[in-house]
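Asker: just to be clear, the model below is a prediction. Sequence and coordinates:
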Amino acid sequence: MSIEVNDKGNENKSRLELDMSKYQTIQNFIDIAEENGTINAIDKIYLRNQLLHFLGVDDWQEPKGGCEKHNALILMDDLLEIAKVNQQFTEEDAPFYEAALMDFITPKPSQINHEFWEKYDEQPELATSYFYQLARQVDQVKTRDIAKNVGFKHQTKYGELEITINLSKPEKDPKMIALEKMKQSSGYPKCALCLENEGLYGGGNHPARSNHRAIRMRLGDQKWGFQYSPYAYYQEHAIVFNEMHQPMIINEQTFDNLLSFLDVFPHYMIGSNADLPIVGGSILTHDHYQAGYYDFPMMKAHIRKTVQLQNYPDIQAGIVNWPMSVLRLSSTNKAVLLAASSEILEKWRQYDDKSLQIVSKTEDNVLHHTITPIARKIGTDYVLDLVFRDNNTSEVFPDGIFHPHETLHHIKKENIGLIEVMGLAILPPRLKDELNEVEKYLLNQSNEIADSHLSWANHLKNSLTVTPQDVHEKVQQAVGAVFEQVLQDAGVFKDDHNGQIGFDRFIAAVNDR
C-alpha cells in the first residue's frame, strides 16, 4: 500500500510542477511584453487575463520563479502546446493562432513608430536595428524557417555568385489548398502588400499578419510603409510599399523615390523589380521596392568599361562587368543623376537593335522594354545601377528571349527578379531532394533521379570525376554555373563581341539627343 500511495503522491507532485511551469511560462511571456514596451506594469493583470482566455486556461497561481531573460520563440512553443492541449486551435488554424499569440507581446503600430523615429533622431542605424530585432523576436521575421535554407557560393569571372535553395516558405498541403478554394476572397486587403494587412488575423488566401507591423514614412509627396520580409533572403530584407494599392511602375518618380529613400536610410540599399511580366517580380499589382543592409555580388562587380555621358559631365558612368546588362551611374548631385537616369530609361523604352533581337515595341503596340534599378550610397555619392530588361518572346523562346532558356529550367524557370539580378539565386525547394538524387546518380548508386535532370547529370558524369567526399560540392558548383548561365540568358547585351559592340551602340544613342 505504501508504494501505491507514494506513486500517487509523485503523480500529484508532477502535475503540480507541470501546472506551476505553465504559470511561469505565461508570466515570462507577460514580462517580455513589458520589456518590449507593449504594456506598462499596470497592464499586467489585464494582459494575463487576456492570455489565460486565449490559451484556454481558467485559473491562476502566482509562479515562484525569478525574472530572468527568456527566449520569446521558446515561450511561444510552450504556450502553443498549452493551447493545443486545451483544444484552442485546429491544425489548419495553427499559423494564424501562432501569429495572434505573438501579437500579445508586439507593441501597437503607434508605439513602434514612435520608438522608431525617436531612435532615428539619434542615428538611422539604431532605428532600423531596433525594428529588425523586434520583428525577429516576435516572429514577424521567421528566423527558424529562414535557417532551413541551403546556401552556398560560386566563383565566376564576374565575382562570387550566391545560391540559395529556399526552404523557408511553408508549402501548402492539399487539404489547405482545398480549404482555400472553398473560401471566397473578401477582397480585403487587396493584396499581401497592402498596409491593411497590419494586424490581420488572416485565413483563406491571406497569410497570418496579427503580429505584423510597418513603419510609416514619406517618399516625395506620397505615403509609404516600411516593413521586414517574413521570409528574408538577405540581411535586414525590407519591403518598402506604397500605402496606395497601385501597380508597379518604373519612371522618373521611381528613381526619385529610390534616391530619396537613401536620404532617410543611407546605410541601406534599395531597388525595384521591373514593371513588366517575365522580367518583373511575382507582384506587379502593388508598387513596392526591396531594401536592406546587404552588399550583393553585383555591387562588388567592377566597371568593365568607363563611358562618357556627354550631356551629364558630372556623372561617372560605366558598364559593369556582369552577366546582365548594367550601366552604373555615380554622382553627388541627386538632381543630375535623376535627370540622366530618366533620360536613359526613355531612350531604352524606344530603342531597337534587331541584330541582337532587341525590339522595344511589337506590332500590337505592346511595349517590351524597362529597367530594374538599384540604388545605394557610397560616402557622399549616390550610386544607381540600371539593368536593362526586355520581355519579348519568340517561337524559339516562348518563355522569353531574355529569360532562362529551357535547358536551364530543371534548375530555374521562374522570373529573374531584382534579387537574382544582383547575383543572389533563389531556387525552388524541390532541388534539395532532387540534387541529392543527382549526387547518387553520379556515384552510380541506386537513385530516383528526375527526368528533367538526366541530360545535365549525364553531361556532369562525362566531364567530372567525383568521389563520395567531393560530389556534394561539385554538384553545388555545377548549380552555380547554371545560375551564371541563367543571368547571361537574361542579359540583353550579351557578354561577347557582338553584345559589347551593341551596348556601345546604345550608349551612343543615349548621347545622340
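Answerer: Cool, got the structure.

Asker: going by C-alpha atoms from here, please, whenever you check contacts or count neighbours.
Answerer: OK.

Asker: so which strand or helix has Glu4?
Answerer: Here Glu4, judged by DSSP states H and E, is contained in helix 2-35.

Asker: let's bring in a second one:
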Amino acid sequence: MRLYIAIKKLVQYGLENQLISIEDKIYTQNRLLELFQEQEYQEPEEEYHNIDLPSVLDECIQIAYERKLIQDMGIVSRDLFDTKLMGCLTGRPSEIIKTFWDKYKISPKEATDFYYKFSQDTNYIRRDRIEKDIKWKVPSQYGQIEITINLSKPEKDPKAIAKALQMNKSTYPKCQLCMENEGYEGRLNHPARQNHRIIPITIKNDKWGFQYSPYVYYNEHCIVFNGEHVPMKINRDTFVKLFDFIKYFPHYFIGSNSDLPIVGGSILSHDHFQGGNHEFPMAKASIEKRYTIEKFSNVEVGILNWPLSVIRLRSKSEEELIELGNYILEKWKEYTDESAGIYASTNGERHNTITPIARKKKDMFELDLALRNNITTKEHPMGLYHPHEEIHHIKKENIGLIEVMGVAILPSRLRDEMKLLEEYIREDKDFSSHELLKKHAEWAQNILNKYPDIKSEDIQDILKSEIGRTFIIGLEHSGVFKCTHKGRGDFDRFMKFLK
C-alpha cells in the first residue's frame, strides 16, 4: 500500500503543477508502476493535495531499495532513480518547446518564467537542495560582494566514485553540455536527465540550446550552449552571439568564461555562455575613469571601480559594441607591458584573453570586458592572476565568469570547517591540532588578533565577514592592473594604447 500511496501522490503532484493533464493520469500511473516492477494497483481512497515532492521521492527511493531496484542509498543511486521517476511526469520535448514559444509571443519574460518554474517542478532544479545554499553579502570599496557556500551540487560518495572508476569509459554524451543529455538515463559518473528539456534557439545562424543550470548559483541561472561539441573560443563571433541572445531575452544578461585554462571556467571543451535574471555587483560598479576611442567616438568607454580590470562599453547600437569589443580583444591579445607584468605570450603560449558580459539597460546595450592573463610563475605556479596560495584555504579554484561579476562560489567544506573553527575559538583550542583546521590556522589567528573580544560577539558573523574579505583579495589577485596608483597608471597606458 505504501507504493500505491506514493504513486498516487506523485501523479497528484504532476496534476497540481501542470506537468501532466487529467488525460495523462492512468498512463503516468502505469509508467511509475513499471519502474517499480509492479503489475497490480489499487488506488488509495484518501485524496492528497499540496504534495511535498522531496518527502514523496524519499519514500519512493526507500521502497526501491527494499525491492532491490537500487544497489545502495548513496546520493548517486538516489538521484539516478528519482530522476527516472520524474521523467514519467515530464512532457515530451516538442510539448515543452511549443508551450515556451506560445508564451514567448506574449513576452520573453512570460516564456522564461514558465520554463524556470517547469525546470524546478520537474526536480531538474532541486529546490530542496538550493535552499540549503548559504548566502550573505559583504561591503567593500567596490560595493557589496555576494558570497555563496554552495551545498546544492552533491559531493559523490566514495562507493560511487570507486564503482565509476571500474566502468568502461563512455563518450556518450560527450560532456554534460551536449544536446544528447536531454532524456538520458545517466550512470554513476554522469547525471540522469530524464526530466530535462532544452529550448532550441538560433545563435549566429547555428542551432544552440537554452536551459537552466541545475545548481542555480543566482536567480534564473541559465546556460546557452552550442548544438555541436566544439571548444570555447573568444573572438568577434563571441560578441555577435552574446547580442543575438540579448535580442531573444533582453531582461537577461549573458556572459562567457574565458577560453584559456586557469582564467577560464571548468568546461573549456564545449562552447557555452551563462546568463540569467540577476543584477550582479559588477553591473552596479561605478565608472572610475572615462575614455574616448577615436574610431568609436559614439561609444561610451570607461574603466570600472572593480578588483578585476574591466572596461565597460555602452551604446544604443550593438553593432558598434561588437566591433569595438573585437578591436579591444585583438589589441589585448598582443599587448605586452613588462613594467606591468603583462606578457602576451611566453614560449609560444598565448596568455591574454577576456571574460565578456553583455546586457541591455533601457535602450542602451552594455558590454563589459574583464581583461585576463593566465601566465604562471615560480612563485605562483597556479597563476599569477589567480587567487594566490595564502588564500587557497578559502578559495583556490578558478575565478570564472560568475566570480568575476562579484558572486563567490565557495566549496561546501567551508560550512563544517567554520562551525569547527567557532568551537576551537570558544574553547581556546590549537587550530593546528585539527586536520581540517590546519590550513586555516594563520588566518584564524589573525582574526583573533583583529577581534580581541570575539567570544562576546557573533563568531559566525565575523567569520563570514572575513571569508568575504578573503574572497575579495582573491579577486584583486586576479586583476591584471591592480587598484593601486601604479596599477591604475598601467591600466591608463593600455587604454591610451587603444586610441
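Answerer: Noted; the coordinates are in hand. Just so it is clear, the structure is predicted and the values come from calculations on it, not from any experiment.

Asker: fetch the TM-score of the aligned pair.
Answerer: Superposed pair, TM-score by TM-score structural alignment, normalised by the length of the second structure: 0.95. Supporting alignment: 491 aligned residues with a Cα RMSD of 1.7 Å.

Asker: rewinding a little: could you check how far the helix holding Glu4 of the first structure is from the centre of its chain?
Answerer: Helix 2-35 of the first structure sits 41 Å away from the centroid of its parent chain (Cα atoms, centre = their mean, to the nearest Å).

Asker: name the next helix or strand following that helix along the chain.
Answerer: Per DSSP H and E, the helix or strand that comes after helix 2-35 of the first structure is helix 44-55.

Asker: what range in the second structure matches that next one?
Answerer: Helix 44-55 of the first structure corresponds to residues 25-36 in the second structure, going by TM-score structural alignment.

Asker: who's in contact with that stretch?
Answerer: Stretch 25-36 of the second structure has contacts (Cα atoms under 8 Å, 6 or more residues apart in numbering) with 7-8, 11, 39-41, 64, 69, 85, 88-89.

Asker: just those: which are in helices?
Answerer: 7-8, 11, 64, 85 (DSSP state H).

Asker: so which bits of the helix holding Glu4 of the first structure are buried?
Answerer: By neighbour count on 16 or more other Cα atoms under 10 Å, the buried set for helix 2-35 of the first structure is 20-34.

Asker: that one vs helix 44-55, what angle?
Answerer: Helix 2-35 of the first structure runs at 120 degrees relative to helix 44-55, counting by axes from the mean of the first three to the mean of the last three Cα atoms, to 10 degrees.

Asker: so which elements touch helix 2-35 of the first structure?
Answerer: Contacts defined by 3 or more Cα pairs under 8 Å, 6 or more residues apart in numbering; DSSP states H and E place helix 2-35 of the first structure against helix 44-55, helix 72-85.

Asker: adding distance to Phe226 of the first structure and mean neighbour count, write the ones you listed out as CSV.
Answerer: Shown next, in CSV, are these (distance: least, Cα to Cα, whole Å; neighbours: other Cα atoms under 10 Å):
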stretch, distance to Phe226 of the first structure, mean neighbour count
helix 44-55, 28, 15
helix 72-85, 23, 16
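
Asker: in CSV: the ones you listed, plus distance to Ile270 of the first structure.
Answerer: Shown next, in CSV, are those (distance: least, Cα to Cα, whole Å):
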stretch, distance to Ile270 of the first structure
helix 44-55, 39
helix 72-85, 30
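
Asker: just want the most central residue of the second structure.
Answerer: By Cα atoms, centre = their mean, the second structure has its centre lying nearest to Tyr217, at 4.9 Å.

Asker: could you look up the SS state of that one?
Answerer: Following DSSP: H, G, I helix; E, B strand; the rest coil, the label given to Tyr217 of the second structure is coil.

Asker: tell me which residue of the first structure lines up with it.
Answerer: Tyr217 of the second structure maps onto Tyr233 in the first structure when the alignment is built from TM-score structural alignment.

Asker: over to Val480 of the second structure?
Answerer: With TM-score structural alignment as the criterion, Val480 of the second structure matches Val492.

Asker: what's around that match, how many residues?
Answerer: Neighbours of Val492 of the first structure under the rule other Cα atoms under 10 Å: 25.

Asker: can you give me every residue that contacts it?
Answerer: Contacts for Val492 of the first structure (Cα under 8 Å, 6+ apart) come out as 324-325, 356, 358, 388-390, 402, 499.

Asker: ranges for the strands of the stretch 251-400 of the first structure?
Answerer: With DSSP state E, counting those that start in this stretch as the criterion, the stretch 251-400 of the first structure has strands at 269-271, 288-292, 303-307, 316-320, 326-331, 369-378, 381-390.

Asker: just checking, what packs against the last one?
Answerer: Under the contact definition 3+ Cα pairs under 8 Å, 6+ apart, strand 381-390 of the first structure sits against strand 326-331, helix 334-349, strand 369-378.

Asker: could I get these as a markdown table with distance to Gln155 of the first structure and mean neighbour count?
Answerer: Shown next, in a markdown table, are those (distance: least, Cα to Cα, whole Å; neighbours: other Cα under 10 Å):
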| stretch | distance to Gln155 of the first structure | mean neighbour count |
| --- | --- | --- |
| strand 326-331 | 19 | 23 |
| helix 334-349 | 31 | 18 |
| strand 369-378 | 23 | 24 |
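
Asker: now tabulate these in CSV and tack on distance to Phe116 of the first structure.
Answerer: Formatted as CSV, those follow (distance: least, Cα to Cα, whole Å):
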stretch, distance to Phe116 of the first structure
strand 326-331, 30
helix 334-349, 26
strand 369-378, 22
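
Asker: ok, which of those comes nearest Ala127 of the first structure?
Answerer: strand 369-378 (18.3 Å; Cα to Cα).

Asker: and that closest one with strand 381-390, angle?
Answerer: 160 degrees.

Asker: the second structure: matching residues for strand 369-378 of the first structure?
Answerer: The aligned range for strand 369-378 of the first structure in the second structure is 352-361, by TM-score structural alignment.
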